[in-house]
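In: sharing a sequence plus its predicted fold:
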Amino acid sequence: MCKEVAVIDQNQEKSIGFDRSIEICDDLTIEEPIKSRSEILSQLKDAEKVLLSCVKTSYKTYYVNIPLWNSKIYSLTLKSEETDENRCPIVLLHGFGGGVALWSTVLDGLVSTKHIVHAFDLLGFGSSTRPKFSTDPVQAEKEFVQSIEEWRSAMKIEQMIFVGHSFGGLLGASYAIEHPERVRHLVLVDPWGFHEGSMRRRSTEDDSNRRRVPWWAHILHPIISQFNPLATARLLGTRSPKIMKKFRPEMEGWYKTDAIYDYNYLNNAQKPSGEVAFKNMNLLLGQVKRPMIHRFNLDPKIPVTFMYGKQSWVDKTPGYSIKCQRSQSYVNIKIIENAGHQIFAEAPLHFLEVMDDLLELVNKNSDLNYPKDDENLEKLT
């Protein structure tokens, strides 16, 4: 069973590197005095505990105070007795509409590598503060990146193995470009926002067969663009988890509990802060306004690993293009069989296998050397 620590003493505080900018808490209702917000956060906490009940390693959940808008970032940390404090920590960043508990399927496996593991709810999502982001997509992205850097600074992390999924992959890449000295290895898990057409048809035979935006979508765009992406879930209210379960029954199989539907709903039943920022960064039907492929001017010294689900809608072309562009840098590409967009939930063992190999390279500094063969294109079966 999990052990959640609500309060730590000063000696423990020093041992895990926390400072006064980090607030350990068990009651999420302190975030805001608004009753509806408090009720949602309390229910969200319950759903989160169910999802994390599969985690055998002791973990801590807490808020990290950051200067940007005087915000709080909800965070989770795991470490075991075998954890090597000298190893670079792993930092997990969820995708659009997600939260820390979505990583529950792989947390024990990651901790078993003797690395300390951190995850946090991105500002504007989950249990973190929900500020008003800029309506300008460039500025909004900078605000996300600033919040990540302020979180890192408060956590006193010198360098990290940054793992970003989907929208978190876009922001992870943006963060690494802005703060290259803080990223030891960048892991992009089915990253969204790298190509003009970030979605494609599901196809196991031709990954280059990307989906075109239909004519009717262009006609309806002026109407569609007036609504936030998850407005329908909020409109359905408490019926949303049941409807989601009907249309996405496979999710219960991934997490071995139907609490995943409550968790997803409660994560997004609140003020659509990060959701609005995400919408302003989009053109139409998930197409990003500023594709990362055109601005991936990452320090060549930073190793990069792409992890794609073979059945995912995310276009894999940018990963291979970046590999070609970064001919003098380490770029590893892994295609995960029998997995779609949620790789760590759909194929957790394969996800962990890739991470185990990656961490072995990091610990030996082997990923700092340019690979001279095509082994990094080998598909994982």
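Out: Yep, it's here.
In: CA atoms for contacts and neighbours, from now on please.
Out: Fine.
In: now do the spatially most central residue of the chain against Ile322, distance only.
Out: Centroid-nearest residue in the chain: His94, 1.8 Å away (criterion: CA atoms, centre = their mean). With distances taken as CA to CA, to the nearest Å, His94 is found 22 Å from Ile322.
In: next: Gly253.
Out: In terms of CA to CA, Gly253 sits 34 Å off from Ile322.
In: and here's the other structure:
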Amino acid sequence: MGNNNSAEKISRLQESENKLLSWGVEWFQETQMYKKRRASLIWKAYDVDITVPDHRRTNGECYNGHIHTVELRREGNEDSKEIPIVALHGYGAGIGHFYSMLPALANEWDGFVYSIDAFGCGLSSRPRWNLGYGENISVYNAESYFLDAFEAWREAQKIDKMVLFGHSLGGYLSVAYAERYPERVEHLILCSPVGIPKKPPEIHSNQRLPWYFRVARSAWGSGWSPYHLVRMIGSGLIEGYTQRRFRDATWINKNLLKDYMYHNWTAGNISGGGYAHATLLEPGAYARQPLASRLHDVALRVRAVSFIYGAEDWMSVNHAEQVRDSLYLSEYDQGVEIYEVQGGGHMMFIDNPLGLVDAILETTYKTKRGKTKRIKVIGHQYLAEDAIFRGLDQGVEVAARVSGNVAQGRVLAMDHGTGQAVVEWTDSSLPNLKIPFHELHLLKESSG
């Protein structure tokens, strides 16, 4: 009965992933970016068999498993010699989270685009976890759990070099992979990576923390996973989060996204993916082995390193600036580019997928890299186009958050160049500020 129930949950995850990715391709084919090229997109999902050391055993035995893979390309690119892009998701995520980014990237890239569910995540093998938590497992072994499987996948796919895109925890693992296999990474694109800074000294000691932080730290290091909470409470937790977290946009299908996220967190064993927060990180999302001290050597051994953040990201872009500045003070002679995606939070691939794709393409196709310290903000035009498509216009009634409170008003003027609108508020004490199009919520159209 238990096995049947598990198989049914995995089947639901497969179905929800397929629906979300199919919807993403259909949505993208209605965009102006697609219509400029009008090339047929070919995508398929499959599992790649791998054999890796079984870190749960000490007798040298191996584990036979698989890595779930999605592959995309333009029609006619099957013999392309272009280096492929490989996208790695973050904690609690999976291939499906890239549903709107992947077709856009494949449409513009001259080679293959791959995304995988990391070992212990999503539809990849999820062996039961028994390697320990927190300081009971070495960082090297915790990283090896993911990196051995990723390297086995690369070998099976016969990929010589790649542009490696990693988001959040996937960014952390991308650095760790490039550290071990620099010859396999042409360009490292770190999208809001977790784990760059060192943990501040004031939070090292449990004795200095309030009791509730000490309880949280104890749970963090003793095998508690956020996956447990979702499995106990049910889909309502994910549904509420999805409705609150993501704005209304033509590229966001909240129902399909909610279904995928829920099934991704409840199918199969929690496994290494669900416990990565407690094996690689510490409370506060600080890495047990911070990337700040590791990125310097990695940057010297790959062709290029770039950073991308959301303009509204909870991860601080200052961490990337500090890495860049330390490299500029050393023998590193390549430019380190930093981008911010307009309207994007930590999950900018959902918030503004086309803006993120523009950032990826600009940094990968660029041939000259100066030692600039400018952060380039990119992607506002897509937010503006989306708002106009959904009915934003002069005279329309809107709502927005102003000075921490929700205010209502009417659009007086629209600046299409900057993607901002001047709003006359119902509360006359509020100034007529310029508000970005994507921050305005439509109430109803003016009858006049």
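Out: Received, thanks. As the structure is a prediction and not an experimental result, all values here were calculated from the model.
In: mind checking which of Gly253 and Ile322 of the first structure has more residues around it?
Out: Between Gly253 of the first structure and Ile322, counting by other CA atoms under 10 Å, Ile322 is the more crowded of the two (18 against 13).
In: nearest residue to the counterpart of the more buried one in the second structure in space, please, no chain neighbours.
Out: Matched to the second structure by TM-score structural alignment, Ile322 of the first structure sits across from Val323. Closest residue in space to Val323 of the second structure, ignoring its immediate chain neighbours: Ala292 at 6.4 Å, by CA to CA, 6 or more residues apart in numbering.
In: next one: Arg37 of the second structure
Out: Nearest non-adjacent residue to Arg37 of the second structure, counting by CA to CA, 6+ apart: Asn107, 7.9 Å away.
In: now which residue in the first structure aligns to the one you found?
Out: Per TM-score structural alignment, Asn107 of the second structure is aligned with Ser112.
In: so who does that match touch?
Out: Ser80, Glu82, Thr83 (CA atoms under 8 Å, 6 or more residues apart in numbering).
In: ok so, going back, doesn't Gly164 make contact with the residue nearest to the centre of the first structure?
Out: Yes. Counting by CA atoms under 8 Å, Gly164 is a contact partner of His94 of the first structure at 6.3 Å.
In: just the buried residues of the contacts of Ser112 of the first structure.
Out: Buried members of the contacts of Ser112 of the first structure, scored by 16 or more other CA atoms under 10 Å, are Ser80, Thr83.
In: show me the subset of the contacts of Ser112 of the first structure that the second structure keeps too.
Out: Compared against the second structure with both residues aligned by TM-score structural alignment, their matches' CA atoms under 8 Å, these retain Ser80.
In: how about TSV for the contacts of Ser112 of the first structure, with distance to Leu377 of the first structure and secondary structure added?
Out: Shown next, in TSV, are those (distance: CA to CA, whole Å; DSSP: H, G, I helix; E, B strand; the rest coil):
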residue	distance to Leu377 of the first structure	secondary structure
Ser80	33	coil
Glu82	32	coil
Thr83	31	coil
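In: so Thr61 of the first structure, which of the three states?
Out: strand (DSSP: H, G, I helix; E, B strand; the rest coil).
In: near the residue nearest to it when sequence neighbours are not counted, how many residues? Count them for me, please.
Out: Distance criterion CA to CA, 6+ apart; nearest residue to Thr61 of the first structure, sequence neighbours excluded, is Leu76 at 4.5 Å. By the criterion of other CA under 10 Å, Leu76 of the first structure has 19 neighbours.
In: so what corresponds to Ile343 of the first structure in the second structure?
Out: Residue pairing (TM-score structural alignment): Ile343 of the first structure is matched to Met348 of the second structure.
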